[in-house]
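1. Following is a predicted model, sequence given first.
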Amino acid sequence: MKHCIIIGGGIIGLCSAYYLQKEGHQVTVVDQFGMDSGASYVNAGYLSPSHIVPLSAPGVMKKGLKWMFNSSSPLYIKPRLESDFLKWVLAFNKSCNANHVKKAIPAIKSISLLSQDLYDDIKQAENFSFHYEKKGLLMLCQTEKMLEEEVKTAHLAKREGLDASEISLQDLKTLEPNVNINVKGATYYKCDSHTTPHEFMAEMKTYLQTVGVQFLLNEKVEDLTVDNGKISEIKTNKQSLKADEFVLAAGSWSNLLSKKLGLKLLLQAGKGYRINTTQTTGIQIPSILTEAKVAVTPMNGFTRFAGTMEIAGINHTINSTRVEAISQATTRFYPNVELTQQEKQNAACGLRPVTPDGLPYIGKSSKCENLTIATGHAMMGWSMGTATGKLVSEIISNHPTSLDVNIFTPDRRF
């Protein structure tokens, strides 16, 4: 049995804690906040094997440059003269090629499908009651050009063995009889499911506390002491802590800590926003408003509209222009749904850790033998959370891993 300290109490940190304690390890989770906000709480709640194409796909950089000076665009990269940012942009640009996409698809599909199964297993094993539905995901398109792109992606997903298809407007009306949808066409991924994130997080925290996992909240890890290629202790703003193994699952803050180990984790914070409404929208099936890149999720007692990727450093400033863009997109696609001023004012944001190649960092680095890194999942943290936690536990317990993790190595070069 090892004492493991997990730095970060988001979805990845909690799932790592869950599987490590199942293996009999003593686990402490250190989080710089109160573990009640951030990306793990404001995401769209998707478990989406459909999202097999990485963020760094051909044409994305070109779009990003076009959108760079439009603060309401779906992908907003704020230009800044900062070494880490410039290195990340160059690596991202290099990754936007068809060969990378081809290599990434099987890895993304495998970890997403495993994660979906593990959500099922956890819910059953622990008798959890968090909201979890398997209704699929609609990709709604307002232009012929976007519909053509989405049909190609659906065919690609189908070739990968996923349940994906183009559907007619009549099929769409049958699936969504209670809402007026303004679109040219849609594709449908039956393979996807969705949850209400804060319910899972609350149940998981309660469970972990009952089985002896220790939580140190509002403690920021400020330094790491390394001796002979191993971390001997970490220093928080309150105390020094020793352990046998450490897990770096600090999301967008991970690269700040990794620098102290001489690790060059290329990572940028990608801010996403969410607006919740308790209005009766009539929406029953999660959907993505493709042109606007807005995710719509019917959650337990409310509907969530989430989206945008704003790469502008670590900050939690709510940009009202981007909130308004989500609201306007909602009404363009659902003419009878109008978000109120109060709902927009109550918008929240979260920072998603984005790697240059759209693949997470999972595994040990040659720089430090008792550190396992688990970060960089971008918009797929919720989809990949349980599988990442299981892989972390297998790596630390020296078990064969459920999936080949070589493609996720933190030591990969860009």
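-> That came in fine, so what should we check first?
2. going forward, measure contacts between C-alpha atoms and count neighbours the same way
-> Noted.
3. Where do the helices of the stretch 101-250 of the chain begin and end?
-> For the stretch 101-250 of the chain, helices defined by DSSP state H, counting those that start in this stretch occupy the ranges 144-159, 169-175, 197-210.
4. Adding distance to residue 222 and mean neighbour count, write those out as JSON lines.
-> As requested, these are exported to JSON lines (distance: least, Cα to Cα, whole Å; neighbours: other Cα atoms under 10 Å):
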{"stretch": "helix 144-159", "distance to residue 222": "43", "mean neighbour count": "17"}
{"stretch": "helix 169-175", "distance to residue 222": "51", "mean neighbour count": "13"}
{"stretch": "helix 197-210", "distance to residue 222": "24", "mean neighbour count": "17"}
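5. Can you tell me the SS state at residue 15?
-> Three-state call for residue 15 (DSSP: H, G, I helix; E, B strand; the rest coil): helix.
6. Same question for residue 64.
-> Criterion first, three-state DSSP; result for residue 64: helix.
7. Need the nearest residue in space to it, chain neighbours excluded.
-> residue 75 (6.1 Å; Cα to Cα, 6 or more residues apart in numbering).
8. burial measure for residue 305, as a count.
-> Neighbourhood size, residue 305 [other Cα atoms under 10 Å]: 28.
9. which SSE is it in?
-> In this assignment (DSSP states H and E), residue 305 forms part of strand 302-311.
10. doesn't residue 386 fall inside a helix?
-> Yes - membership of residue 386 in a helix is supported by three-state DSSP.
11. what about versus this one:
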Amino acid sequence: MSKKCVVIGGGIIGLSCAYYLQKTGHEVTVIDQSAMDSGASYVNAGYLTPSHIIPLAAPGVMKQGLKWMLSSKSPLYIKPRLNADFLKWTMAFNNSCSKENVAKAIPAIRDINLLSRDLYAAIKEAEDFSFQLEKKGLLMLCQSDHMLEEEGHTVALAHKEGLPAKMLSAEEVQQKMPDTKLNIKGAAYYECDWHTTPGEFMQEFKTLLQQNGVQFLKNEQVTDFEKQGEKITKVQTQSGGQIEADEVILATGAWTGTLNKKLNLNILMQAGKGYRINSTTETGITLPSILCEAKVAITPMNGFTRFAGTMEIAGINHNINKARVDAIAQAVPRYFENVTITEAEKADAQCGLRPVTPDGLPYIGHTSKWQNLTLAAGHAMMGWSLGPATGLLVSEVINGTKPSLDLSVYNPDRKF
């Protein structure tokens, strides 16, 4: 039976939900407070990453984060502040930085990444899209013996999870990218990973959805909800709109926590800011590469190279921190001695806010508070990678069909 589905959030997660819902016959409206042309879905590294099986909340991360608070250029920065939601999240994050959380998260992250990666390919074929989708793998470039050892452990873990990966010498990496001048000791190479140019996909996706009858309400902020018993009946917007809803999908990313009070939810979420620098200069970098010690991601996109990095948990804002942009730019020539990022390219840097849950796993599924509310948020640095899979899972929840994956680990009502 066709339902009126209101998707709040027009990023990759929200659009993916809209895609699979309209394909199964529902009437879909997408509401977004922006013009739907910027933010994390547009400035990310474009990775489809089954290799990223270790969640952000892992042993030692909180301790390292506390050390990095003293540096304005650190890859991870958690800004201390007297805010109740932040303090609750911090306590839950600290509790989640455990071996038990990692063990629980690894198969969940692997499975949803593999599903989503393959769905990108399926969408491209089914819809005759032309966006860049390359299956070249991912290099984890290391400059220290310590980092090589850590990556070796992760490669061994990936093997146990059935993911193709191997360690490479510096010479072997240089052979793969002969037009670069590398300064590394070696690398881990994950053959299971793919990459894209996000802006291309988002544009094709939006055009298709509108052609298929999905309605977009841009620059429109949700202000409240009309409820009847345990159901949401209408979504209210700042312009006075009243959108009828049989089903509501909360795909608001880093802003999910701001609607908590309106819906009496207890969703722990913090915004994690990331930055990107684009360069049209020829770099010779032909394989997606992460500079391990610096935590900088490099992607050869369609017509340019993207450099991305940092996780800055400092509230919801789009302020550009020049020190963090400089840190990304300065890290690149330490690994690729032939590459320089210009002042003009740094000045053009943009940022996006990624929604971070305490345990590093997204919220996907119904909540116990409302019969017709489904959450699809909290994907942290893997939002781009997990978009299509999340959309498919949400459509299966709403359609009452058997989910493609076990959703218990993503339960929005889980305790930390």
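-> Happy to help now that I have it. Only a predicted model underlies this, so the values are computations on that prediction, with no experimental measurement involved.
12. quick revisit: would you list the helices of the stretch 101-250 of structure 1 in TSV and tack on distance to residue 297 of structure 1?
-> Listed next are those as TSV, based on distance: least, Cα to Cα, whole Å:
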stretch	distance to residue 297 of structure 1
helix 144-159	19
helix 169-175	15
helix 197-210	11
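13. Enumerate every residue touching the residue nearest to residue 64 of structure 1.
-> The contact partners of residue 75 of structure 1, taken as Cα atoms under 8 Å, 6 or more residues apart in numbering, are 64, 67, 68, 308, 309, 310, 311.
14. Can you get me a residue count around the second one?
-> Meaning residue 67 of structure 1. 17.
15. The first one too?
-> Residues within reach of residue 64 of structure 1, counting by other Cα under 10 Å, total 17.
16. what lines up against it once you look at structure 2?
-> Matched to structure 2 by TM-score structural alignment, residue 64 of structure 1 sits across from residue 65.
17. from memory that match sits against residue 78, does it?
-> Yes - judged on Cα atoms under 8 Å, residue 65 of structure 2 makes contact with residue 78 at a distance of 6.8 Å.
18. List the contacts of the equivalent of residue 96 of structure 2 over in structure 1.
-> Under the alignment (TM-score structural alignment), residue 96 of structure 2 pairs with residue 95 in structure 1. Shown in contact with residue 95 of structure 1 (Cα under 8 Å, 6+ apart): 56, 57, 356, 357, 414.
19. Quick check: the gap between the third one and residue 373 of structure 1.
-> Just to be clear, that refers to residue 356 of structure 1. Remark: distance between residue 356 of structure 1 and residue 373 of structure 1 (Cα to Cα, to the nearest Å) = 16 Å.
20. so who does residue 142 of structure 1 touch?
-> By Cα under 8 Å, 6+ apart, the contact list for residue 142 of structure 1 reads 182, 183, 184, 185, 291, 333.
21. Among the contacts of residue 75 of structure 1, which one is most surrounded by other residues?
-> Highest neighbour count within the contacts of residue 75 of structure 1, by other Cα under 10 Å: residue 310, with 25 neighbours.
22. Check the gap between it and residue 71 of structure 1 for me.
-> Residue 310 of structure 1 is 9 Å from residue 71 of structure 1, by Cα to Cα.
23. tally of neighbours for the closest residue in space to residue 113 of structure 1 that isn't next to it in sequence?
-> Spatial nearest neighbour of residue 113 of structure 1, excluding adjacent residues (Cα to Cα, 6+ apart): residue 49 at 5.9 Å. The local packing of residue 49 of structure 1 (other Cα under 10 Å) involves 27 other residues.
24. didn't residue 49 of structure 1 look like it was pressed against residue 114?
-> No - Residue 49 of structure 1 is not in contact with residue 114 according to Cα under 8 Å; the separation is 9.4 Å.
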